[in-house]
Structures are given as C-alpha cells and as structure tokens.
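*Asks:* A predicted structure for the sequence below; I have some questions about it.
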Amino acid sequence: MVCAAQEVRKKLAEGVENIKAAPGRLFHARSPPPPRKFLAYFWRALLGTIRGMSSSSEPKSFRSGETVAWTRDLPQYSADDGWVLKYRFFWPAGVSAVTVSAVGDGTVHSLSLSAAETALMQPGAASIWAYVERFIGSPSGPERVDLGITAVQIGTNLLNAGALDPRSSNQRALDDLRAALAAYASGGSAHVAEYQIGDRTMKFRSLREIQDLIAHYEREIRRANFEARPRVLYRG
C-alpha cells in the first residue's frame, strides 16, 4: 500500500504534468499572466488530479458532553457496495474502548455523536482508529480495511465542572516553570529544588534544567497555535 505522503507527492507531480500539458492556457511567451491567475490554473489542475482520494475530517479535539459530527468521503468504499465506516476510541489506560458506526450515503459517510454519548467519554488524550467493514457472506468473516489512527483531545465536561482554568496543559506547565525559575534563582544556584509543574512534581538541580524545559514548552505552544490558525482555501 502506498503511504499517504507518497500518494500526495504523486498527485502533486500529476498536477504539474497537467499544467505542462496545456501551456497555452496558462501563459504566453511574451506576456505571462499575473501570479494569481497562474495559481488559479494550477490549483484547478491539481484538484482535478486528487479527486478520488479520501478526505478526512475527524476532529482533533472536542469536549465531553457536547454533540460532535463529521463526515468522510471514501470513493473506494461506497456504502452502495456494502462498506460501513467505523471508529474505535482508545484511551491510554483504565477505560474500555468504544466503537461507533457511521451512516453511509454512497461514498459519503457521516457520524454524529450525541451529547449523552460523549458525556460517557473520559476527558484527556485519546486515539481514534478509523476502518471500513463489509460482510459479503464469506466464511472467513468480514472484509476490513484500516484507514489510520488520529489523535484527539477530549475536554472536560463543563456541566460537571465547579471551576475552570482555560489554559492548556502546556500553558499551565510553562507558567509553573517560569514561577519555579524565579523561585530557584532567588534561592541560590547550588541546591536541589522541588516544584509542582502541571500535574507532576519535578526536581531541578540547575537553572539550565528549568530553562530547557521552558524552551520546550514555548515551542510546543507555538506549534499548537500555528496548527490552530484558520486556513483559507482559494478557488479560481
């Protein structure tokens, strides 16, 4: 099976070839079009080549106790051919896995989790395994195809919360580390100190150890903020 990255690179190459195959529509030797027009042609050619690839829109995060819904287009696994899209939620430990099934309409598979269903899900880090199944009367059992695993963060049910700290776990750890750095610096440099950092108690033997962790969490927060930025798609 060709991995997703290889497939995308292949489709990009095909898009470029489509552009090369029709140069007269893209530019003229004496008067090249403006970049925006060129990009519009490029994206139209590229999008034409990647039709048929499955599009995934599983959530990266949601909150326990809220309704969550998403769809996934799977051209190779149509409900008309008997395929059913399923998801299995896993937690690191202590909680049993949960399996849910999507409703198919042709190649589009839709899943909706009610507020009551997500209220039973433990907050914290979890993983969603996506796969499709179909039963064709084979004695060996159903056909099953793995569609990959997605990480998801499940937030606390606010209806059950008595207090709320809107900071992320990384931001709380960073704030604690900065407070620990100030306390450690004021207490001298030749000692071992213990501080509460997020949900853990940590010991430090030097300012450098605290500073390195601060740099780590600053990078993680910048990365999370970048990934959370809205994406604008342009169509020609």
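*Replies:* Good, I have the coordinates.

*Asks:* every contact and neighbour count from this point should use C-alpha atoms.
*Replies:* OK.

*Asks:* could you list the buried residues of the biggest strand by length in the chain?
*Replies:* Counting residues, the longest strand in the chain under DSSP state E turns out to be strand 143-155. Applying a neighbour-count criterion of 16 or more other C-alpha atoms under 10 Å, one finds 151-155 buried in strand 143-155.

*Asks:* repeat for stretch 217-231
*Replies:* By 16+ other C-alpha under 10 Å, the buried positions in stretch 217-231 come out as 217-218, 221.

*Asks:* can you tell me which of the residues you listed is nearest Tyr131?
*Replies:* Minimum distance to Tyr131 across those is 31.5 Å, recorded for Ile221 (C-alpha to C-alpha).

*Asks:* quickly note the distance from the closest one to Pro35.
*Replies:* Noted for Ile221: a distance of 34 Å to Pro35, by C-alpha to C-alpha, to the nearest Å.

*Asks:* again with Ala179
*Replies:* From Ala179 across to Pro35, the span is 50 Å (C-alpha to C-alpha).

*Asks:* touching, Phe42 and Ile19? I think so.
*Replies:* Yes. Counting by C-alpha atoms under 8 Å, Ile19 is a contact partner of Phe42 at 6.6 Å.

*Asks:* these two touch, right, Thr99 and Arg88?
*Replies:* Yes. Counting by C-alpha under 8 Å, Thr99 touches Arg88, with 4.2 Å between them.

*Asks:* helices of this structure, start to end?
*Replies:* Here the chain has its helices, by DSSP state H, at 4-21, 23-26, 35-49, 115-119, 169-186, 207-227.

*Asks:* and those helices as TSV, adding distance to Glu133?
*Replies:* Shown next, in TSV, are the helices of the chain (distance: least, C-alpha to C-alpha, whole Å):
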stretch	distance to Glu133
helix 4-21	20
helix 23-26	44
helix 35-49	27
helix 115-119	22
helix 169-186	37
helix 207-227	32
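
*Asks:* if I look at the closest residue to Leu181 other than its chain neighbours, how far off is Gly24?
*Replies:* Excluding the flanking residues, the one nearest Leu181 by C-alpha to C-alpha, 6 or more residues apart in numbering is Ile210, at 6.3 Å. Noted for Ile210: a distance of 60 Å to Gly24, by C-alpha to C-alpha.

*Asks:* below is an additional structure, to be compared with the one above:
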Amino acid sequence: MHFEDWLVSIGKSAKTAKSYSGAIFGVMSTWAAKAGLVHQSLQEIKSVEAFDSVRLGIRQLAIFDARNTVGKGMYSAALNTYAEYLADVTQEHIALDINKIFADSTLTETERATLANTRLGQGKFRSRLIEHWNGCAVTGYRDTRFLVASHIKPWSRSNNEERLDPFNGLLLLPNLDKIFDLGYISFEKSGAICISRELEGFETLGVHGQLRARLAKQHHDYLTYHRDVVFKGR
C-alpha cells in the first residue's frame, strides 16, 4: 500500500495525505539528498531503523527548521507519520519481537518455536482483519493504529486454520476489544450488540444498545460459539 493510500486508510483527509506525501517524496527528499543523507529519494528507504537515522538528520537541517515553523509542524508530522507507515507495512516490529524470542536463553527450543509462530501469526491475522474491515467493525473508526485484532472464538480454543481465519476476528477499538474478549458483550447474527447484565456502567465505556457490527455470513458460526461459550449472558 502506498503512503498516500495508507494515510487515507487511517483516517487522514485526502488533502492532508497529499500534503504529507508531497513533503516526504518532494522537498524533504531533495533536502536529504543535498545533505548526503540519501542518494535520491526517501522512497528508497524500506527499513524503520534506517529511516529513523535519516529522519534525525533531516530534523537538524536549518531549512527543515525554518519551513517546519512556517508550516506549523506539518513537516515534522509528515516525518513521524512516514515512520509509522514503514513500521506498519514492513511489520518490522514483529521481526524484532521474534529475534528477542530466539535470543532468550531461558526458553527451550520448543518454546521459542511456539512463541515465534504465534507472534508471526498475530501479524498475519491483524493484516487480514485490516484488509477486511478497513476500520473498527462496530464504530467504523478508521485509524488502524489504535485498533485491536480480536479473535471471536478465542485463540486458545481455535485450531491453526481458525486462528488465521479473518472471519474469526473483529477489528475493534481497545475498550470494545477488552469487554468482548472477557465476554461482557457479543453480537447477534444480525450484528446487534448483546450486553451482559454483569457489565456495570457500560455507557461510560461507550457501549449502548444501538451499536452494531457489520457482519458477513462467514462470521456467524464463530459468533454462535462466542455467545454460547464466552458471553456472560444477558
């Protein structure tokens, strides 16, 4: 996914997306090249770690400081957001987590393999949910940086195929993810929310009876399991 498209996908306006993209691949690439930080364009950088080094160099340029002041922080915002974009599309943080797992001498080989496969699977699962939902499954909130990939049938009770099935998941805001995971809300086949009687003060969590999930037929069996096994009742 290109940077400008990614910006729109996380809820930025088309105008902001165009401005950030133009700044990164236009003037800031020119500044970086003239300063010897890159050969041609910032677009050639594919690593978050490499970009962080270049980003620091750009921020130290006098022209950046002057233009960023005039632009009311637009250039620094574009740099920061491009770093988030690289982290998202490269899933570099997952690779770092896996490296840490294999470097942990307290784990057995079997434990390392299990944890690494789990972490890798989480990244794939989240990517599939983002592709399917394009935002929170309930509220429609679009900035995927703040959304959680939540299994409908719990990961611990799913087989390997179910663990990666995008229809066994909802992309949710953190508050909804937590109470869904704990069984205090669920959803009917129609998408209508079910709220447990045990959930006190749910309005303060942003939960109300008009919330609905945008479901496909393939979600139904997983949600039947969730209502029957996980949900704490009405």
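*Replies:* Sure, I can see it. The model shown is predicted, which means the values in this text are computed figures rather than measured ones.

*Asks:* and the TM-score, once the two are fitted together?
*Replies:* For this chain pair, the superposition-based TM-score is 0.26 by TM-score structural alignment, normalised by the length of the second structure; 104 aligned residues with a C-alpha RMSD of 5.9 Å.

*Asks:* between Ile210 and Gly24 of the first structure, which is the more surrounded one?
*Replies:* Ile210 (18 against 10; other C-alpha atoms under 10 Å).

*Asks:* and that one, how close does it get to Gln153 of the first structure?
*Replies:* Taking C-alpha to C-alpha, one finds Ile210 of the first structure at 27 Å from Gln153 of the first structure.

*Asks:* now the longest helix anywhere in the second structure: buried residues?
*Replies:* Longest helix of the second structure, by residue count under DSSP H: helix 109-133. Buried residues in helix 109-133 of the second structure, defined by neighbour count with 16+ other C-alpha under 10 Å: 112, 115-116, 119, 121-123, 125-130, 133.

*Asks:* which one of those residues is nearest Thr16 of the second structure?
*Replies:* Ile130 (21.3 Å).

*Asks:* could you verify my assumption that the closest one touches Leu171?
*Replies:* Yes. Ile130 of the second structure is within contact range of Leu171, at 7.0 Å (criterion: C-alpha under 8 Å).

*Asks:* now do the strands in the second structure.
*Replies:* With strands called from DSSP E, the second structure shows them at 148-151, 169-172, 185-187, 193-195.

*Asks:* need the contact partners of the first one.
*Replies:* Contact with strand 148-151 of the second structure is made by 125-126, 129, 163, 168-174, 177, 181, as judged by C-alpha atoms under 8 Å, 6 or more residues apart in numbering.

*Asks:* I'd like the strands of the second structure written out as JSON lines, with mean neighbour count and distance to Met28 of the second structure added.
*Replies:* As requested, the strands of the second structure are exported to JSON lines (neighbours: other C-alpha atoms under 10 Å; distance: least, C-alpha to C-alpha, whole Å):
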{"stretch": "strand 148-151", "mean neighbour count": "24", "distance to Met28 of the second structure": "33"}
{"stretch": "strand 169-172", "mean neighbour count": "28", "distance to Met28 of the second structure": "34"}
{"stretch": "strand 185-187", "mean neighbour count": "26", "distance to Met28 of the second structure": "47"}
{"stretch": "strand 193-195", "mean neighbour count": "21", "distance to Met28 of the second structure": "47"}
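
*Asks:* export those to JSON lines and tack on distance to Ser76 of the second structure?
*Replies:* Formatted as JSON lines, these follow (distance: least, C-alpha to C-alpha, whole Å):
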{"stretch": "strand 148-151", "distance to Ser76 of the second structure": "27"}
{"stretch": "strand 169-172", "distance to Ser76 of the second structure": "29"}
{"stretch": "strand 185-187", "distance to Ser76 of the second structure": "40"}
{"stretch": "strand 193-195", "distance to Ser76 of the second structure": "41"}
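
*Asks:* buried set for stretch 54-63 of the second structure?
*Replies:* Neighbour counts over stretch 54-63 of the second structure (16+ other C-alpha under 10 Å) mark 54-55, 58-59 as buried.

*Asks:* endpoints of it, how far apart?
*Replies:* Terminal residues of stretch 54-63 of the second structure are spaced 15 Å apart (C-alpha to C-alpha).

*Asks:* hang on, Trp6 of the second structure packs against Glu84?
*Replies:* No. Between Trp6 of the second structure and Glu84 there is no contact under C-alpha under 8 Å: 10.3 Å.

*Asks:* out of those two, which sits in the busier spot?
*Replies:* Neighbour count, other C-alpha under 10 Å: between Trp6 of the second structure and Glu84, Trp6 has more, with 18 against 13.

*Asks:* now, which of the contacts of strand 148-151 of the second structure sits nearest Thr16 of the second structure?
*Replies:* Nearest to Thr16 of the second structure among the contacts of strand 148-151 of the second structure, counting by C-alpha to C-alpha, is Leu173 at 23.4 Å.

*Asks:* rewinding a little: ok, so of the buried residues of helix 109-133 of the second structure, who is nearest Glu92 of the second structure?
*Replies:* Comparing the buried residues of helix 109-133 of the second structure against Glu92 of the second structure with C-alpha to C-alpha picks out Gly123 as the nearest, at 10.2 Å.

*Asks:* I'd like to know how far the closest one sits from Phe180 of the second structure.
*Replies:* Distance, Gly123 of the second structure to Phe180 of the second structure, by C-alpha to C-alpha: 20 Å.

*Asks:* go on, His151 of the second structure?
*Replies:* Using C-alpha to C-alpha, His151 of the second structure is found at 9 Å from Phe180 of the second structure.

*Asks:* quick one on the thing from earlier: in JSON lines: the buried residues of helix 109-133 of the second structure, plus distance to Lys34 of the second structure.
*Replies:* Below are these laid out as JSON lines (distance: C-alpha to C-alpha, whole Å):
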{"residue": "Arg112", "distance to Lys34 of the second structure": "45"}
{"residue": "Leu115", "distance to Lys34 of the second structure": "45"}
{"residue": "Ala116", "distance to Lys34 of the second structure": "42"}
{"residue": "Arg119", "distance to Lys34 of the second structure": "40"}
{"residue": "Gly121", "distance to Lys34 of the second structure": "42"}
{"residue": "Gln122", "distance to Lys34 of the second structure": "41"}
{"residue": "Gly123", "distance to Lys34 of the second structure": "37"}
{"residue": "Phe125", "distance to Lys34 of the second structure": "41"}
{"residue": "Arg126", "distance to Lys34 of the second structure": "39"}
{"residue": "Ser127", "distance to Lys34 of the second structure": "37"}
{"residue": "Arg128", "distance to Lys34 of the second structure": "40"}
{"residue": "Leu129", "distance to Lys34 of the second structure": "41"}
{"residue": "Ile130", "distance to Lys34 of the second structure": "38"}
{"residue": "Trp133", "distance to Lys34 of the second structure": "42"}
